[in-house]
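Participant: here's my sequence, what's the structure:
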Amino acid sequence: MPDPRQLERTDTTLQVDKTPAPDVIVPPVDQWQQKTGFTILDTSFGAGNQFLATWQAWRDDAQRPQRLHYLGLLPNPASLTELVDQHVAWPKWATLAQELRAVWPTLVPGFHRLYLAQNSIILTLMIGDSDQCLRQITARIESFFIHGEGPRTWPPALFARLNRLAAPQAKLTIVDLNAGKQSVLEQAGFVFEKTASAENINDSADFTTAGIACFSPRWQTNFPHAHAIPSRSHAIVIGAGLAGAAACQRLTLRGWKVTLIERHAQIAQEASGNAAGIFMPVLSRDDNPTSRLTRAAYLFAHHVWQGLGGIGNAFSGARCGVLQVARDAVHEESQQRWAQQANLPPDFAQWLTQPDTSALVGTAVSHGGWWFSGGGWIHPLSLCEAMLKACGDRLQTHFGVAIHELVKTSNGWQVSDNKGKVIASAPIVILANGMEALNLCHASALPLTAIRGQVTYVAAESAPKITPVLCGDGYLTPESNGMHSLGASYDEDNGASLRQKSQNENLARIKKILPSWDVDPDNLPLAGRVGFRCVAPDRLPLIGALPDPMAKSQLREPQLKDMPRLSGLYGLLGFASRGLIWAPLAAELLAAELNNEPMPVEAELAAALDPARFLLKAQRRNQSK
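Facilitator: Purely as a prediction, here's the structure:
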């Protein structure tokens, strides 16, 4: 580490490009050149003028990094209309501004990951309180842009926290610097160059200027989330359903080579094999982690699907909207009161009264409900096909091959069949094969349960003609290929055959939503499909490095980061009945972890998905006895 006192003395007065927008910090071109990836944190994204200037500089630089991660704090997000009005003032960035508006997120709290510039620029917008968002970032920042209204009122502790994100020699450019801020940043390990205006500062000085600093602390730094990236970017993915296909797509997008192994002769033959799956977020009054995660997953899935070519184009389905009808009159009244207080964006969720729901559907609906205009249904198999097609020649597939043994070697892992033949070897193995993962000794202790789900197929002439998806305790999709899908049962048994009892229950649930539907279950043929969901005790997926069940942390009060792991073995498991929306975000989270990239969700939400969470709870319980 270089001695901060020996850093080259340069003029660190902030360079600002006054045209066409004020307060644009000169992008760190000299820092990012010839790097594979580079990460920037912008404390005041606003309408994106700093981002657009950085994007333009990246485009103009022949030695630009292959991937540019740009994290922007957005405590007060602008609407699309407001963006248009502000972007008019920046004609030199008109094309880039239009591309930004095309992916502008739904304005709900949380982290929003967006891909631009043919997937080379990854923008993560963080909507919410800046203090809370900064606490939730998992990233190694190489350049900080500290500007805008927010940092002017930040408490000193917030500036001090930046060193937890800083990569070695990270550059920090700050507007509106004063003596107090400089002192806090210096104590945090940022070394400022002397400037004329900063020559004689003291603790009580109250000057306003700008400065540039380098993160070069006198102490040893250790980024807790970093790990060694394999020299060979090659992964084996086991399972060709939604989880496995998404893993292949997100890894090959980053240049990885992927070997996909599937025991069936075709893709999507297990839980991903239904004729139609619905996609929608989950709402809760307290905006609990499940709601926040499903919201992030739902919105990111839309973004990924659009990048693949869109619903109804690249794969079968329809963004026809989903109407979630209240269970009963009490639930209806409660939800309507909450809707008036929640003030959710209409393009995300909107409460409709019973007359409005009936008018929307075209027939009598039992109660009012939530209208998700962006929801709909998808044919999962066709989506899997689209994701695997996007992998191109970086993907190698093996179908009709059952995994018998997974062996750790000095170079990674070997996968063998029941005859002992090595099918593939790689530094990384990802288990995306649902309940089949428990057949492998390394994953056999994971707390996963198979839940039977029977979907009923009803001919179009036997069901109401509806446009949106209807759901409550069950769901009914619009007609596709002459058939509606109703579902799904939630049975704790392993019966693989269709049964009349489950079909009658599916029909009864829909009749509660559509009381005028005159249907006699005895006159309908027994038709549908049985699948088995892979479910964890808390109904959340298991995403990330798998724990070592034979080892335990030696710390008295361990954290998730302290739990021993099976090096190179990862899971994408436990998607339950929401595989459509879980798959893209789960695969993105895992790919970011493997590449030491910024995480696409808040740290506490990523922790809620960590496969070691159950083992950690068990260890804590045992220690408390």
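Participant: only C-alpha atoms from now on, for both contacts and neighbour counts.
Facilitator: Will do.
Participant: show me where the stretch 1-150 of the chain has helices.
Facilitator: Ranges of helices in the stretch 1-150 of the chain, per DSSP state H, counting those that start in this stretch, are 29-32, 49-60, 80-87, 94-102, 130-136, 149-152.
Participant: of those helices, which is nearest Phe300?
Facilitator: Of all the helices of the stretch 1-150 of the chain, it is helix 94-102 that lies closest to Phe300, at 14.2 Å by CA to CA.
Participant: what's the closest one packed up against?
Facilitator: Packing partners of helix 94-102 (3 or more CA pairs under 8 Å, 6 or more residues apart in numbering; DSSP states H and E): helix 49-60, helix 80-87.
Participant: will you turn those into TSV that also has distance to Ala592?
Facilitator: Putting these into TSV (distance: least, CA to CA, whole Å) gives the following:
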stretch	distance to Ala592
helix 49-60	21
helix 80-87	29
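Participant: rebuild these as TSV, extending it with distance to Asp473 and mean neighbour count.
Facilitator: Below are these laid out as TSV (distance: least, CA to CA, whole Å; neighbours: other CA atoms under 10 Å):
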stretch	distance to Asp473	mean neighbour count
helix 49-60	44	19
helix 80-87	35	15
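Participant: looking at those helices, which is nearest to Gln324?
Facilitator: That would be helix 80-87 among those, by CA to CA, at 27.2 Å.
Participant: now for that closest one, which elements pack on it?
Facilitator: By 3+ CA pairs under 8 Å, 6+ apart, helix 80-87 packs against helix 94-102.
Participant: could you give me the buried positions within the helix it packs on?
Facilitator: Of all the residues in helix 94-102, those buried under the rule 16 or more other CA atoms under 10 Å are Leu96, Ala97, Leu100, Arg101.
Participant: ok, the residues you listed vs Gly568, which is closest?
Facilitator: Out of the buried residues of helix 94-102, the member with the shortest distance to Gly568 (by CA to CA) is Leu100, at 36.1 Å.
Participant: for the closest residue to that closest one other than its chain neighbours, list the residues it contacts.
Facilitator: The spatial neighbour of Leu100 that comes closest, neighbours along the chain excluded (CA to CA, 6 or more residues apart in numbering), is Leu116 at 7.7 Å. With contact taken as CA atoms under 8 Å, 6 or more residues apart in numbering, Leu116 is in contact with Glu99, Leu100, Ile122, Leu123.
Participant: and those as a markdown table, adding distance to Leu540?
Facilitator: Formatted as a markdown table, those follow (distance: CA to CA, whole Å):
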| residue | distance to Leu540 |
| --- | --- |
| Glu99 | 34 |
| Leu100 | 32 |
| Ile122 | 26 |
| Leu123 | 26 |
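Participant: out of those residues, who's nearest Ala188?
Facilitator: Leu123 (26.7 Å).
Participant: which other residues reach the longest helix seen in the chain?
Facilitator: Across the chain, the longest stretch assigned as helix under DSSP state H is helix 289-308. Helix 289-308 is contacted by residues 103, 105-106, 110-114, 279-284, 311, 314, 386-387, 390, 540, 580-586, 601, 605, 608 when judged by CA under 8 Å, 6+ apart.
Participant: one more, so I can put them side by side:
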Amino acid sequence: MTDPLIPAVLAFRDNGTPFSPLYDDIYHSAVGGLEQAQYVFLRGNQLPERWQGRRVFTVLETGFGMGINFLTTWAAWRADPARCERLHFVSTEKHPFTQADLRSVYAATISDPAIAVLAKTLAAEWPMLVPGTHRLEFEGGRITLTLVFADAMESLPALRLRADAFYLDGFAPARNPDMWTPAIFKALARLAGEDATFATYSSAGDIKRALTQNGFVYQKVDGFGWKRAMLVGHFAPRWRVRRYEPPAPLEVDERHAIVIGTGLAGCAAIERLASRGWRVTSLERHASVAQDASGNPAGVFHPMISRDDSVASRVTRAGFLYALGRWAALERLGHPPLRGAPGLLQIAADDEEARSMSEAIAAFGYPSEYVTPVSLSEAQRLAGMSLANSGWLFPHGGWIDPASLCAAQCATAGDLLDRRFGVEVARLERSGNEWTVFDTEGRAVARAPVVIVASAHDAARIAGLQHAPTRSIRGQLTLLPPGTVPPLGMPVMGIGYAVPLTDGVTLTGATYELDDPDASLRRDGHLENLERVAQMLPPFDGIVDPARAAALAGRVAFRCVTSDRMPMIGNFADEAASTRDAQRLRGAWPLDLPRVHGLYGAFAYGSRGLVWAALGAELIASQIEGEPWPLERDLAEDIDPARFLLRALRQSTVS
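Facilitator: As a prediction, the model looks like this:
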């Protein structure tokens, strides 16, 4: 179970230097934080020279603190005309500052005007203080800051990246020994790219030994300010120190990808690839985007709260926060999707659920901007009507028009996107370094080195997967005309949901019918939706005469789900090769499996496409580009399309 996040306490020494009362140590030298960052970490890692001419360069830092090292690195990147195309800065932090304290410490300590502008930008984008991985983008996506709010002992082994430079900047070993253990350095060795460099303010003997034991070569050099010495060096192991190599970019002749499907999953993939300069060909069997489940008039989005902070909760939390950032970016680019005002209310099924969820929210220490329990009276005030029970409020949850989101994502791709509609994809074939996509008439319709299959129910068939247990869930929505029910103050959900749309229509739903292919509207489906909503919202009881329910408007769509209700996101495994080598792979881990070169999946999102699609697309784009993954490796493995093959191998049922 995830530990609650405890923020840092802002304090200053008499000389104005910020320090941590918890560790009784300063965040930077009294001589100057910016100067220390420049001398120790940039100069110590031979930057900016080493990133020049590179497409992607990745810095990994242990201990984000105030973010001074990141800000200084960002400023150096901006000032360098030969800078790398994309700079990734990944940092762990067990006790992050609150946004207010971050602004305060910047105002008190940063005098450089150029750095102050960057600090203001960072503080404005500072994430909610909830555990996990947070990805922020600056400079149009060319600077990516990945913050991992967790204990470094747990978070560093969970990272998946190839580091080019290490900033080892935890509090002093004597003050915070947990940041300098052999296990920490072993984790760093797993992530080091070829000739990765490091620098650290410290020069303690234990650190030298840990570096040497894990394949790093160090050199003692003059320290910064009053410090006599510090350490710099590089990764040069004389023996094998890791089982798996860090991720590398996919080798392709051309940065061109085919995306099959233009629902939430496919359009998010288009946007994320195009943002990196990829040319994308989209293939869609319908005449326009978002025609299947993504074509519903609105969908609700919110995090998932569970008593044990389950895998589904963690993935949904990461996806929800990342999606909010991407949607805000679309708005800044002039492509705003249609969505309602912020705020979504979840109603407890009974008093016991209300009590247990309130206890879980308190135990995890979630900030009120993420989720907050609300009493029955407060919930009724927010909803604008009587309710059956209390619940909890997601201040940044709400509803969005999925089709408008898909359109916005495609619009940002501009000329990099070639749209092709009315294409019914039948199969894929690889020849040389390219994939060829064939339609149902046997015609080759597109060729590219990379294919992303984002076509929901058809994905497993198109990709030729045998180990992808997906099923179809029929969902019928009900649309209530204006004036049918009292106006809701915000979306309300629980055993059903009710959403007040901008035109006065109220959307309710949705039924959940397994393997039912009937696409026609049913009277009983409308009545079922209204009955469930009425259990949460008593004013909805009896609002529609059952005899007239058949005349209500609505929509039927089909959700694609897996047997474990988690999505399928990432590089497909080579099932044929795995079958041939089944005996050896019986005890395999995900990184042991052979993978299909250039073939990825993004499907089986069920009813959580709005919160999973953007993060899933970012994960796939990061895998293709060899960039740091946007979420922890164990979570990526829980949504890996190969997980069902892996289970079959372990159970010796592969044939």
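Participant: sorry, back to before: need the max-distance pair from the contacts of Leu116 of structure 1.
Facilitator: Longest span within the contacts of Leu116 of structure 1, CA to CA: Glu99 and Ile122, 13.0 Å.
Participant: start and end of stretch 374-384 of structure 1, how far apart?
Facilitator: Using CA to CA, to the nearest Å, the end-to-end distance of stretch 374-384 of structure 1 comes to 20 Å.
Participant: equivalent range in structure 2 for that stretch?
Facilitator: Using TM-score structural alignment, stretch 374-384 of structure 1 corresponds to residues 396-406 of structure 2.
Participant: over to stretch 558-567 of structure 1?
Facilitator: Mapped onto structure 2 using TM-score structural alignment, stretch 558-567 of structure 1 spans residues 588-597.
Participant: stretch 158-168 of structure 1 too?
Facilitator: Mapped onto structure 2 using TM-score structural alignment, stretch 158-168 of structure 1 covers residues 184-194.
Participant: superposed on structure 1, what's the mean shift for the matching stretch?
Facilitator: Averaged over the aligned pairs, stretch 184-194 of structure 2 sits 1.4 Å from structure 1 after superposition, using mean CA distance after the TM-score superposition for structure 1.
Participant: quick check: buried residues in that stretch?
Facilitator: Counting neighbours by 16+ other CA under 10 Å, one finds that the buried residues in stretch 184-194 of structure 2 are Ile184, Phe185, Lys186, Ala187, Leu188, Ala189, Arg190, Leu191, Ala192, Gly193.
Participant: in strands only, show me those.
Facilitator: Using DSSP state E, the subset of these located in strands is Ala192, Gly193.
Participant: and the buried residues of stretch 184-194 of structure 2, which is closest to Arg474 of structure 2?
Facilitator: Using CA to CA, Leu191 comes nearest to Arg474 of structure 2 of these, at 43.8 Å.
Participant: list the contacts of the closest one.
Facilitator: Leu159, Arg160, Leu161, Arg162, Ala163, Glu245, Pro246.
Participant: out of the residues you listed, which end up buried?
Facilitator: Judged by 16+ other CA under 10 Å, buried ones among the contacts of Leu191 of structure 2: Leu159, Arg160, Leu161, Arg162, Ala163, Pro246.
Participant: distance of Gln336 of structure 1 from Gln354 of structure 1?
Facilitator: For Gln336 of structure 1, the distance to Gln354 of structure 1 (CA to CA) stands at 11 Å.
Participant: ah, wrong one, I meant Ile403 of structure 1
Facilitator: Separation of Ile403 of structure 1 from Gln354 of structure 1 (CA to CA) stands at 52 Å.
Participant: between those two, tell me which one has more neighbours.
Facilitator: Neighbours around Ile403 of structure 1 and Gln354, counted as other CA atoms under 10 Å, are more numerous at Ile403. The numbers are 21 against 18.
Participant: what number of residues lie near the closest residue to Lys18 of structure 1 other than its chain neighbours?
Facilitator: Once flanking residues are discounted, Lys18 of structure 1 sits nearest to Val24: 7.3 Å by CA to CA, 6+ apart. Using other CA under 10 Å, Val24 of structure 1 is surrounded by 21 other residues.
Participant: what does Glu333 of structure 1 give?
Facilitator: Neighbours of Glu333 of structure 1 (other CA under 10 Å): 15.
Participant: and the residue nearest to Leu100 of structure 1, what's its match in structure 2?
Facilitator: Leu116 of structure 1 maps onto Phe138 in structure 2 when the alignment is built from TM-score structural alignment.
Participant: which residues of the stretch 501-650 of structure 2 fall in helices?
Facilitator: 523-536, 575-580, 609-625, 633-638, 643-650.
Participant: strands of the stretch 201-350 of structure 1, residue ranges please.
Facilitator: Secondary structure of the stretch 201-350 of structure 1, counting by DSSP state E, counting those that start in this stretch: strands at 209-215, 234-238, 257-262, 277-279, 317-318, 322-325, 350-352.
Participant: which of these sits closest to Asn622 of structure 1?
Facilitator: Taking CA to CA, strand 234-238 is the member of the strands of the stretch 201-350 of structure 1 nearest to Asn622 of structure 1, at 33.4 Å.
Participant: so which residues make contact with that closest one?
Facilitator: So strand 234-238 of structure 1 is contacted by 244, 247-248, 256-262, 424-433 (CA under 8 Å, 6+ apart).
Participant: in helices, which of these appear?
Facilitator: Gly244, Ala247, Cys248.
Participant: let me know the closest of those to Lys561 of structure 1.
Facilitator: The closest of those to Lys561 of structure 1 turns out to be Ala247 (CA to CA; 22.9 Å).
Participant: counterpart of that closest one in structure 2?
Facilitator: Ala247 of structure 1 maps onto Ala269 in structure 2, by TM-score structural alignment.
Participant: how far away is its match from Met230 of structure 2?
Facilitator: Taking CA to CA as the measure, Ala269 of structure 2 and Met230 of structure 2 are separated by 44 Å.
Participant: more neighbours: which of the two?
Facilitator: Neighbour tally, Ala269 of structure 2 and Met230, criterion other CA under 10 Å: the higher count belongs to Ala269, 35 against 20.
Participant: the closest residue in space to the more buried one that isn't next to it in sequence: neighbouring residues, count only.
Facilitator: Once flanking residues are discounted, Ala269 of structure 2 sits nearest to Ala617: 4.5 Å by CA to CA, 6+ apart. Other residues near Ala617 of structure 2 come to 26 when the count uses other CA under 10 Å.
Participant: wait, what's in contact with Ala617 of structure 2?
Facilitator: Ala617 of structure 2 touches Ala265, Ala268, Ala269, Arg272, Ala602, counting by CA under 8 Å, 6+ apart.
Participant: you'd agree Arg533 of structure 1 is up against Glu436?
Facilitator: No - applying CA atoms under 8 Å as the test, Arg533 of structure 1 and Glu436 come out as separate, 11.4 Å apart.
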